[in-house]
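>>> Got a predicted structure here, sequence first:
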Amino acid sequence: MNATRTASERSDAASLVADAATRAVGAAVVTGIGAVAPGGIGTEEVWAAAIEGRMSIGPLTRLPENDYPLRVAGEVREFEAKGRVPSRLSVETDRWTHLSLVAAEMALADAEADLDSLPADEMAVVTASSSGGTEFGQREIERLWSSGPSHVGAYQSIAWFYAASTGQISIRHGMKGPCGVICTEEAGGLDALAQARRNLRDGARLVVTGGTDASLCPYGVVAQLSNGLLSTESDPQRAYQPFSVEAGGYVPGEGGAMVVVEDEQGADERGAPRRYGEIAGYGASFDPPPGSGRPPTLRAAIDRALADAAITAADVDVVFADALGVPEADRLESEAIGAVFGERGVPVTAPKAGTGRLYAGGGALDVMLALLSIRDGVIPATPGSAELADDCPIDLVRGGPRERTVRTALVLARGHGGFNSALVVRARR
């Protein structure tokens, strides 16, 4: 019986592969968006905060006693799992997964996808993860040391795991296609969307993708402080000022965005109500070790993304920068942008200066903002008013949003340890 079942399953799998091979593959289009970020809960609320240039960084309140050098953070202050995540599921998972589940639910609702009409094996999930479930893990470790192993919950084994969000989304929505997780810190959100496009080319019809992060517990904060790049400034208005003379590190945050990506032909066939844009190009690179004498490779990632999209620098209307807020890193990013587009040759923006860097959620949130810039013809500004550093000669959008027709946007992200990613999104013609 087991042998018969295995043979049948193999036959069904072969049939699915054959069907995918004969189906024409079109552009990878974003048909739904959901966001939970320091600027708000829901796509339009987060977008409004970005357009207003709202400073969503504030005092760090998620630590019971803040004896740490980090004084401010980008918190999702209005978010509670109760009422948004099923109670059974909420106790089995970390806050980071709660944010992913809610954002994914929003994205699927926005896409108006009838999941029951799609084969389970042709729906996929790819998320980005950076810290994993640190808050849940810390709580269980405290129980271990204070009360012993019998007091550690069974869900400790899965809730901290970096693939937990992917797994929970796929289970909740019956998605049994190729599911995975990308762990490249801030670059992960872009890498996950690129993997979603690959999944579509390999036969998937619909992919839920993006990333979130939530690591503002003591364990998570200590881990982040170890890189020596976090701002210790206590004034939210001055704590995170990328490309400026006052740049002194970045502020961490929590939250992110999830999107639904579909093959355009499939989206047309099911009558998807909207297309925010196309994932048109992607490039990645990895920096050499510090002290090696070899230059960083962000420009290589940009060049590869433009080549993959079959466009030139002149076609790009805006760049959403990585914007680390560390003087040397900002200088290197400015040099890479200038080398491709020319000095002040393209508008550059960093809305994350108002939310903090969201790690796995940061790239995905920037892609969402880029797609809404295309939709509404406006570029959100970079919060803050400090003078630009002399070694960052870029056209940084500041002081308020800039109205401009946006058809093509380039999003950049760098992950700690040397990861570089660049993603091109553009309007569908």
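Structure received. Numbering: from 1, shown residues only.
>>> Could you use CA atoms for every contact and neighbour count after this?
Will do.
>>> Buried residues in stretch 12-21, which are they?
Using 16 or more other C-alpha atoms under 10 Å as the test for burial, stretch 12-21 gives 16, 20.
>>> adding another structure so you can compare the two:
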Amino acid sequence: MTRRAVITGIGVTAPTGLGAAAHWETVLRGENRVDRITLFDPSGYPVTLAGEVPGFAPEDHLDGRLAVQTDRWSWLALAATTEALSDAALDPAELPAASVSATMASSSGGNLFGQRELQRLWSSPARAVGAYQSIAWFYAATVGQVTIRHGLKGHSGVLCSESAGGLDSLAQAARSIRRGSAVVLAGGTESPLSPYALACQLRSGRLSERTDPDRAYRPFDEDADGHVPGEGGAVLVVEELQHALDRGAPHIYGELTGWGATHDGELDRPGAGGSAHHYGRAMRRALESSGLQPDGVDLVFPDAVGVPAYDRTEAEALRAVFGDAPRTRVTSQKALTGRLYQGGSALDVATALQSMRYGIVPPVAGVERPAPGCELNFVTEARRGPLDTVMVNARGFDGFNSSLVLRKVTSTEGP
């Protein structure tokens, strides 16, 4: 019998709030959390807006020694992991260490830590960096710190596929469950807000240079002008269904039933919008592995990058999979937070699971007048009703495409 992967815990550190409950309340209010960058002075840069995690104090979540050794990106993940495990009522110390793993996503690593150390390297007579530079900046640092902190000895890893990575980590977690793991921590966070990191992001040509937070990030809208960056994300506890039932897990939010990943086969070019064909293939693979037809999906969370050419190809791919007048509704809240890269798709999964739990579809953010070619079945106000199956999609810079299907658990008897 196929082992089934379900999500039993959610942890969120995002611009929408600290904790899954705060995030959900902000989403339902449609409250925009994009504002001027405060983590450094952005006045010398064309982009000055971002989504920052409000009121985050590392001393509230980890001891001082660990804080000195790690970057803000890892702090956010460690805090989200603690919440996710608490939400799942799961203590890894009570399980065989080899049965618990962590598979998370990252692309930018420890930017703030690296910024500080590189400034020391080039501006001080010592010409040296601190002892923790190599382990704090490294893109796998967060997975390493999570496994050390919680004593996890199962096979763990990190995935790097830009914004698609949050979904890829969950797909890998489900595969690990099917291969014998009992619990896998998945998802991801980012903290790409430093002068160095912003300079790297500006090279993509995708960032909006607007200064009005309400106009800066408008995916699928005729006023779309790119996106703004953001920090944070979500960590999810993925667990084998019978294991969760046997221990009396307080929540079973949903089941990971299907996933698909493709690549466009070429690097992004200026003015291009990626491949609608390969993006659609990822969605179809996710549906096929779930045993679903397109009309079996109640709601889609799209990538919603806010770059007009990419918005058009995403809408084209969605219409190709679901039809020109789909029953399937579309919503996105990225305009409220900024683009969190790897953390953004993981946060979309957290939002989708809460939508399924409460039977509420949150309204789309940032879309007032859909651009030509971007006319989709957008949810314009919160709706109540049964929500059994949700698809979450993500695209990563340079051609990564990922799609994930979540279903409400209505039966615990076999697949």
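On my side now, so go ahead. The structure presented is a predicted model; accordingly, all values stated were derived computationally and were not measured.
>>> What ranges does the stretch 51-200 of structure 1 have for its helices?
87-90, 95-111, 134-147, 156-159, 164-173, 188-201 (DSSP state H, counting those that start in this stretch).
>>> how about JSON lines for those, with mean neighbour count and distance to residue 428 of structure 1 added?
Output for these, formatted as JSON lines (neighbours: other C-alpha atoms under 10 Å; distance: least, C-alpha to C-alpha, whole Å):
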{"stretch": "helix 87-90", "mean neighbour count": "12", "distance to residue 428 of structure 1": "38"}
{"stretch": "helix 95-111", "mean neighbour count": "25", "distance to residue 428 of structure 1": "16"}
{"stretch": "helix 134-147", "mean neighbour count": "17", "distance to residue 428 of structure 1": "39"}
{"stretch": "helix 156-159", "mean neighbour count": "18", "distance to residue 428 of structure 1": "39"}
{"stretch": "helix 164-173", "mean neighbour count": "20", "distance to residue 428 of structure 1": "28"}
{"stretch": "helix 188-201", "mean neighbour count": "27", "distance to residue 428 of structure 1": "16"}
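>>> Tabulate those (TSV), appending distance to residue 309 of structure 1.
As requested, those are exported to TSV (distance: least, C-alpha to C-alpha, whole Å):
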stretch	distance to residue 309 of structure 1
helix 87-90	40
helix 95-111	24
helix 134-147	37
helix 156-159	37
helix 164-173	28
helix 188-201	12
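>>> do you know which of those helices lies nearest residue 342 of structure 1?
Nearest to residue 342 of structure 1, of all these, is helix 188-201, at 24.1 Å by C-alpha to C-alpha.
>>> coming back round to it: between the helices of the stretch 51-200 of structure 1, which one is closest to residue 31 of structure 1.
Short answer: helix 95-111, nearest of these by C-alpha to C-alpha, at 5.1 Å.
>>> Against which helices or strands is that closest one packed?
strand 28-37, helix 164-173, strand 206-213, strand 255-263 (3 or more C-alpha pairs under 8 Å, 6 or more residues apart in numbering; DSSP states H and E).
>>> Mean neighbour count, these: which tops it?
strand 206-213 (a mean of 34; mean count of other C-alpha atoms under 10 Å).
>>> I'd like the next helix or strand past that strand.
helix 218-225 (DSSP states H and E).
>>> Show me the helices in the stretch 251-400 of structure 1, by range?
264-270, 298-309, 327-341, 360-376.
>>> mind checking which of those helices is nearest residue 219 of structure 1?
helix 360-376 (17.4 Å).
>>> Could you find the counterpart of residue 108 of structure 2 in structure 1?
Aligning on TM-score structural alignment places residue 108 of structure 2 opposite residue 131 in structure 1.
>>> would you turn the helices and strands packed on helix 95-111 of structure 1 into a markdown table with distance to residue 69 of structure 1?
Compiled in a markdown table, those are given as follows (distance: least, C-alpha to C-alpha, whole Å):
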| stretch | distance to residue 69 of structure 1 |
| --- | --- |
| strand 28-37 | 23 |
| helix 164-173 | 30 |
| strand 206-213 | 20 |
| strand 255-263 | 22 |
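>>> Show me the one of those that comes nearest residue 277 of structure 1.
strand 28-37 (5.6 Å).
>>> For the helix or strand just after that closest one, grab the matching residue range in structure 2.
Toward the C-terminus, strand 28-37 of structure 1 is succeeded by strand 40-41 as the next helix or strand (DSSP H and E). Under TM-score structural alignment, strand 40-41 of structure 1 corresponds to residues 17-18 of structure 2.
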